[in-house]
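Trainee: okay, here's the prediction I keep looking at, along with the sequence it came from:
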Amino acid sequence: MILSDLSIKRPIFATVMILALVVLGIFSYRRLSVEMFPNVEFPVVSVVTTFPGASPETVERELSKRIEEAVNQVAGVKHVFSTSRESVSTVVVEFRLEEKVNDAAQEVRAKVASIRGTLPTGIEEPIIQKLDFNAAPVAALAVQSTGMSVRDLTTLVEKKIKKRFESVAGVGKVDMVGGQKREIKVELDPVRLDAIGLGVNDVVNGIRSENTNTPLGRITRDSSEYPLRIEGKPDRADQYRQMVISQRNGRPIPLSEVAQVSDGVEEKRKLALVNGQPAIGLDIYKQSGGNQVELVDTIKKVIAKVQKELPPGVTISLVRDGSIMTRESLSDVQDTLIIGGILTVLIVFCFINSWRSTVITGVTLPISVISAFIVMNAMGMTLNVMTLMALSLAIGLLIDDAIVVRENIVRHLELGKDHMEASRFGTAEIGLAVFATTMSIVAVFVPVAFMKGIVGRFFYQFGISVAFAVLVSLFVSFTLDPMLSSRWHDPSIHLQGKRKGIARWLELFNCWFDSASERYRFAIGLALDHRMAVMGLALASFVAGVAIFLTLESSFMAQYDKGEFQISFKSAPDASLAETENRMQAVLTAIRDFPEIDHTYTTIGAGDSGTVRDGLLYIKLRERDQRKKNQFLLQRQVRERLQQVAGLTFSIEEVGQIGGAQKPLNVNLKGDDLALLKQLAARLKNELYKVPGIVDLAVTLENDIPEYRLRVDRDKALSAGVTTSDIVGALSRMVGGEAISTFEDEDGDAVDVRVRVAADLRRNPAQLDTLKISVPDGKGGVKLMPLGSLTSTVTATSPTEINRRDLARQITVSANLDNVPIGTAVKYVEAASKRINMPPGYSLNLSGEAEDMAESFGYMAESLLLAVIFVYLILAAQFESFFEPFAIMLSLPLSIVGMAGMLKLTGDTVNIMSLIGLIMLMGLVTKNAILLVDYAKVLRERDGMDRRDAVILAGHTRLRPIIMTTLAMIFGMLPLFMAIGAGAEMRAPMARAVVGGLLTSTILTLLVVPVMYTLLDDFSCWLKLKWRGKEFAK
């Protein structure tokens, strides 16, 4: 072969090429970012529009539906979702994964702009932006104080601590949760306002006119010019009390005469707790593409520096470290890779019994792994679980080519050839077969890399990494290995019977193996004499494998112990912040005695859509070696405790799961009548309650919010000369409060000035009736009129939100799964849906994990088919035959029984990882068959050997490399197979599927492939005879 011959003749040239790969690989490794998973960009765009004061029904009718219809026309749209809440419409447009998110966002902007004129007046400008599902906080900090007031602590956090972390390189943003900012509170006294004859608008206008710094022009003096301005803004908070807001009968009216002015804090609407104690939380987000692990390390250093600068009694702590799982997973995968490499090299040493041959063979491993970093860096990949797992699984593959080449060279050395001749001839003899086996592996992983859907995005880096590493191993096997074999003479090859110590024991092992290979010669002959029986055995194995496979349960991804989980909860629909906090304290009390819990971090009202009824409890567990229970057992016990807490609905969720934090089981009911949808959802929920393992059931829109509604008497309002918007404007200021201006503090930062009626005057609807608003007096002025004379108050209920999907209303029944695979849960849902009798015009569909699983399994089936086709084409090209590849392809179905049997034995499901293992098997199991059939053809064509003798000799000769490569692959995957370490439960099914498939396919291949080869050869000869007979007849 050209490469091997060139490397043998020019050893320095070969060495330089390999060193270049290693140097480039090391430099590339240093540039790789570190992440838990590949950074996948989902083409999802949101349109958020605010309509102050509008009910969910109004928001749906006037905003959500119109925007949905517009954006649904954009090319590439997969789904359109909308959520209509009070005052806010959120429309989410999900595009097909192949669409570019920036182009999609631009198209959505254009469509929304085209209908902007049809949307109601009074709305705020729609905010259109890309959604980043990877934008989870990398860290959460908690600041606590033993003596500082809430206001002072909030000011300290906002002005110093928060800004300090915002300036850290790599930080995208920092969100503050909890605390109460400083606020100038102007609490109006309706009685005094009425006595003086002032309306709330008069007060607001008066404050705004007085609280301003206005330029007045310029003063020119001699040759100089000076700007002139008036500083009307108070420089002290107490100066607001003396601010003149109006005049009556020539008398100035100070603000203190009609309102209570105080320098206080904003209304409490958010809360953070650490182990149940008040705190101010800081959620830190990284910039896109940043290195998560390095950023958290930097944050820890900044925490240590900031702590030294804080006042006594103030502490800052890291309560949530998003890099822990990443560190542990990457560390364990790296350990797996190293251990797998060591085990693989030991297998080689056991068979070759020479440390020089082992080094020549084993040097392929580090070179291939290091070189893989080149393509990872060049293609913008990261160092993550998928790429490292790819290299870990490929350990056995990377050394396979070197094993086969070196073993063949050693065999020729034992036949008496010198090192130069043995290296040249041994590499050339096996070169085509090695090339074909490597290409069959590449042919399997390339379709994996280019699968569609979510799974394709996550496995892209996996497939590319393996394919490139395997190609590098082929290159090393054809360059460095023959060069070293020709130059570095191995005297141990000729020490048969003279070895000592462990070498002597290994020599005895190899003698035993040689005798076993002689018995294998007899077994091949016996199989050739009973070909139909052997084929019957193969068929029975395949049928058994399919039967076992069909009994396996299915899931999207195997669960694994992350050492942390979170609980999202909702209190009663009418609960206040204080009531929600009370419920949360009851939860913390219920779980306090679990020794496995390290600490808790609670937030209430956090996030853009969070209310005082919404909360999130993050639970960090102790290290695995410090607790007796795994995460899932603890979650089950926590769930049992929380079911005893009244006034609370909750859901236990994974932290940072792929695709968001929604529950795994989501059943969507679609139709137009909201009341009927609620009935159907309630019936479905009751059916699912009966199923063991389906837990945390919840229904959207299950509980409406009680509310008071003011109905405007149109006739009275018309006669009074007032509009609904006038009433809304006045009431929103008096009841809801409005930040009408700002006050500059001593640091130059803005402090809101908020106008509102005192809290004790807005506790019930009757008090609202006495509030007065300004109306025209018919004489060019205004007068005050009680609100009760224009409106009436009724009690009602309203949905918290209205959800829609693909232009139709939707209610979702969601649930968590406790030891029930998603595939089994889907079967339960399908059975339950038949019992609830969906009426015409109403439909039921699954989303979330079930939808992702069905879609991904379909794409993986396509990838499996492509892999099989590509392998066949490569084999046909190698053997220059369309028939002979079928002898090798028969080894593919023989792996099913081992793969399915192993998954059944270990209790694993058919999931993304195990299916990737099945696809890998399509390339791995052909390697052994290629070595056997290729050498049989060489013996027949080169040496003119009889077919039976050629097949038997080929099996006998290739048994050693076949067993070596198989054991190398199995032992290389053994650390993954054992599922030891962080996140190993997720990765293990892939290794288990491969190991099980390799075991059965290797055993059966050694007998079935020789038989199938002879059968196909007979069939080919029969066809030729038939063809020649027809030609002769003509």
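Mentor: Sure, I can see it.
Trainee: going forward, measure contacts between C-alpha atoms and count neighbours the same way
Mentor: Fine.
Trainee: can you map out the strands along the stretch 551-700 of the chain?
Mentor: 564-571, 597-604, 614-621, 648-653, 665-670, 694-699 (DSSP state E, counting those that start in this stretch).
Trainee: nearest to residue 34, out of the ones you listed?
Mentor: Among those, the nearest to residue 34 by C-alpha to C-alpha is strand 564-571 (20.5 Å).
Trainee: who touches the closest one?
Mentor: The contact list for strand 564-571, computed with C-alpha atoms under 8 Å, 6 or more residues apart in numbering, reads 579-580, 583, 613-621, 631, 647-655.
Trainee: kindly report the same for stretch 330-340.
Mentor: Contacts of stretch 330-340 (C-alpha under 8 Å, 6+ apart): 36, 384-385, 388-389, 391-393, 395-396, 971-976, 980-982.
Trainee: on that earlier part again, and the strands of the stretch 551-700 of the chain, which is most packed in?
Mentor: strand 665-670 (a mean of 24; mean count of other C-alpha atoms under 10 Å).
Trainee: now do that one and strand 694-699, the angle between them.
Mentor: Taking axes from the mean of the first three to the mean of the last three C-alpha atoms, to 10 degrees, strand 665-670 and strand 694-699 form an angle of 30 degrees between their directions.
Trainee: need the contact partners of strand 665-670.
Mentor: Under the criterion C-alpha under 8 Å, 6+ apart, residues 677, 680-681, 805, 808-817, 822, 825-826, 842-850 lie in contact with strand 665-670.
Trainee: in helices, which of those fall?
Mentor: 677, 680-681, 822, 825-826, 849-850 (DSSP state H).
Trainee: taking those residues, tell me the two that lie furthest apart.
Mentor: Using C-alpha to C-alpha, those reach their maximum pairwise distance at 677 and 822, which is 24.2 Å.
Trainee: in addition, the following structure is provided for comparison:
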Amino acid sequence: MVNKLISLALRNRALVLLVAAGLFGWGLYSMQRNPIDAIPDLSENQVIVFTEWTGRSPQVIEDQVTYPLVSNLQGVPKVKNIRGTSMFGMSFVYLLFEDDVDLYWARSRVLERLNYAQRLLPPQVTPTLGPDGTGVGHVLWYTLDAKGMDLGEQRALQDWYVKFALQTVPGVSEVASFGGFEKQYQINLDPTKLNYYRIPLGEVLRAVKANNNDVGGRKFELSDMGYIVRGLGYIKSIADVENMPVGTYQSVPVRVKDVATVQMGGDIRLGIFDVNGEGEAVGGIVVMRYGENADLVIKAVKAKMAEVQKGLPPGVSFSIAYDRSTLIEKAVASIQGTLLEEMLVVSVIVLIFLFHWRSALIILIQMPLSIVIAFILLEAFDVSSNIMSLTGIALAIGVIVDDGIVVVENVYRHLADAQAAEQAGLPPATTVAAADAPDASAAPASTTPAV
């Protein structure tokens, strides 16, 4: 079989070169398309269902949210495991799918089942799906460098401007905000005054909700013009909250400021974000979408941040806290340097021991061709170019070089023996493969004088 392949290749050299060139071009194309990341993604193929019910204890969350969801999501097809976690005010359900299941197909199946499970949950409790990222999807962390700006103003800038702009970048699944204070109007009720004016707490809550709203009226025409009647009632200042009517006392309207004090404050926090011990900061975490190219996503996010920078207030800028592209670029540069070094060393060794440039050229062609073919297989099996896969290729270069040196040296020696026999006037021997001969010294060699 080996003899037939060698004979076929020798008779069709142009075809062999054409196939090699085609594989090399295909490998370069696959190398450009193959996702690049620093670390391999070994996380489970999972979908996360997140439910928030503010103020409830973990036991209540477990009994009324987590258990009904886990019980009804067990019928989702191709699910191999379901895990539920309950904590104060929050519930997490992790659905682990088979490895060959498409992630977005799995998310659509979970959404279908959630529509049915919604009726089993308490009123105003709505489960949502987590981002379509993975456990290694945090590719970029940034903070806002805003000296002298209030933490509440920084968080508002992050939530209502920066976050929305970065979420439009292709390949970004989510931008999670952290740090600072989430602004809110805080109404501190006085129970003594509520009792004096005989106003229940529920009436105050209903009045505040009803007065923070825009309402629409009808359309009427006047002098060939159409006018739309609207009621503008959204809260714009603390005074708007203070002047909301919550009831009457002896035919006199009672307003919020009569029974409570109103102030602008921050939502309750479970922790703070500190940068290098220099104080609190506000920023965001960029989560990459499943299966995307981390290097391209990070570059696109940085380009978008340069555009967003133009719209930030004076003195506010971005500060990168974590950037995975640095590790990615260093890993790729290390592999490229290793490849060039090995090609150079192998060429020098072959030239020194064989003193034959065509033999060295064969090995130099063999190494890059084998490497680009490896990228074809990486793309076919959906494996990214990461530290593990690139290191495997670098280690395999040694095996490729060893095979090339053994074969080239063996062919070179047999050709030298054949030329010596021809010069001595001995009859030519039948050509066989060196691997088929029982003894390398007794194996016949080809009379072809060159490699």
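Mentor: Nice, I can see it. Predicted model, so just to flag it, every value in this text is computed and none were measured.
Trainee: if you count neighbours, what's buried in the helix or strand residue 869 of structure 1 falls within?
Mentor: Using DSSP states H and E, the element containing residue 869 of structure 1 is helix 849-879. Neighbour counts using 16 or more other C-alpha atoms under 10 Å place 849-850, 852-853, 856-857, 859-860, 863-864, 866-868, 870-876, 878-879 of helix 849-879 of structure 1 among the buried residues.
Trainee: what residues in structure 2 pair up with that helix?
Mentor: Helix 849-879 of structure 1 corresponds to no residues in structure 2, going by TM-score structural alignment.
Trainee: and that helix, what does it pack against?
Mentor: helix 419-449, helix 453-487, strand 665-670, helix 822-835, helix 885-889, helix 912-943 (3 or more C-alpha pairs under 8 Å, 6 or more residues apart in numbering; DSSP states H and E).
Trainee: returning to what we had before: the strands of the stretch 551-700 of structure 1: which one's closest to residue 896 of structure 1?
Mentor: strand 665-670 (29.6 Å).
Trainee: what span of structure 2 is the closest one aligned with?
Mentor: Taking TM-score structural alignment, strand 665-670 of structure 1 hits no residues over in structure 2.
Trainee: now stretch 757-777 of structure 1
Mentor: The aligned range for stretch 757-777 of structure 1 is empty, by TM-score structural alignment.
Trainee: then stretch 632-640 of structure 1?
Mentor: So stretch 632-640 of structure 1 sits over no part of structure 2, by TM-score structural alignment.
Trainee: where's residue 227 of structure 2 relative to residue 102 of structure 2, distance?
Mentor: Distance from residue 227 of structure 2 to residue 102 of structure 2, counting by C-alpha to C-alpha, to the nearest Å: 52 Å.
Trainee: residue 330 of structure 2 now?
Mentor: For residue 330 of structure 2, the distance to residue 102 of structure 2 - C-alpha to C-alpha - is 32 Å.
Trainee: give me the mean distance between stretch 371-379 of structure 2 and structure 1.
Mentor: On superposition with structure 1, the mean distance recorded for stretch 371-379 of structure 2 (mean C-alpha distance after the TM-score superposition for structure 1) is 3.2 Å.
Trainee: count the neighbours of the nearest residue to residue 256 of structure 2 once chain neighbours are set aside for me.
Mentor: Excluding its sequence neighbours, the residue lying closest to residue 256 of structure 2 (C-alpha to C-alpha, 6 or more residues apart in numbering) is residue 242, at 4.9 Å. By other C-alpha atoms under 10 Å, 19 other residues sit near residue 242 of structure 2.
Trainee: what's residue 242 of structure 2 aligned with over in structure 1?
Mentor: Using TM-score structural alignment, residue 242 of structure 2 lines up with residue 241 in structure 1.
Trainee: its match and residue 1012 of structure 1: what is the separation?
Mentor: Counting by C-alpha to C-alpha, the gap from residue 241 of structure 1 to residue 1012 of structure 1 is 99 Å.
Trainee: kindly report the same for residue 390 of structure 1.
Mentor: In terms of C-alpha to C-alpha, residue 390 of structure 1 sits 33 Å off from residue 1012 of structure 1.
Trainee: again with residue 710 of structure 1
Mentor: 85 Å.
Trainee: re the thing from before, for the helices and strands packed on helix 849-879 of structure 1, which one sits closest to residue 403 of structure 1?
Mentor: helix 453-487 (8.6 Å).
Trainee: where does that closest one end up in structure 2?
Mentor: The aligned range for helix 453-487 of structure 1 in structure 2 is empty, by TM-score structural alignment.
Trainee: and stretch 687-705 of structure 1, by the same measure?
Mentor: Mapped onto structure 2 using TM-score structural alignment, stretch 687-705 of structure 1 spans no residues at all.
Trainee: does the aligned residue in structure 2 for residue 209 of structure 1 lie in a helix or a strand, and which?
Mentor: Aligning on TM-score structural alignment places residue 209 of structure 1 opposite residue 210 in structure 2. Element membership for residue 210 of structure 2, per DSSP H and E: helix 201-211.
Trainee: for residue 134 of structure 1, same thing?
Mentor: Assessed by DSSP H and E, residue 134 of structure 1 sits outside every helix and strand.
Trainee: that one contacts residue 39, correct?
Mentor: Yes. Applying C-alpha atoms under 8 Å, one finds residue 134 of structure 1 in contact with residue 39, separated by 7.4 Å.
Trainee: so between these two, which is more surrounded?
Mentor: Taking other C-alpha under 10 Å, residue 134 of structure 1 and residue 39 do not tie; residue 134 has more neighbours (20 against 17).
Trainee: who touches the more buried one in this structure?
Mentor: Counted by C-alpha under 8 Å, 6+ apart, residue 134 of structure 1 has contacts 39-40.
Trainee: same check on the one 5 residues further on?
Mentor: Contacts for residue 139 of structure 1 (C-alpha under 8 Å, 6+ apart) come out as 283-285, 296, 318-323.
Trainee: keep only those that stay in contact in structure 2.
Mentor: Among the contacts of residue 139 of structure 1, the contacts conserved in structure 2 (both residues aligned by TM-score structural alignment, their matches' C-alpha atoms under 8 Å) are 283-285, 296, 318-322.
Trainee: circling back to that earlier point, which ones among the contacts of stretch 330-340 of structure 1 map onto helices?
Mentor: Filtering those for helices - DSSP H - leaves 385, 388-389, 391-393, 395-396, 971-976.
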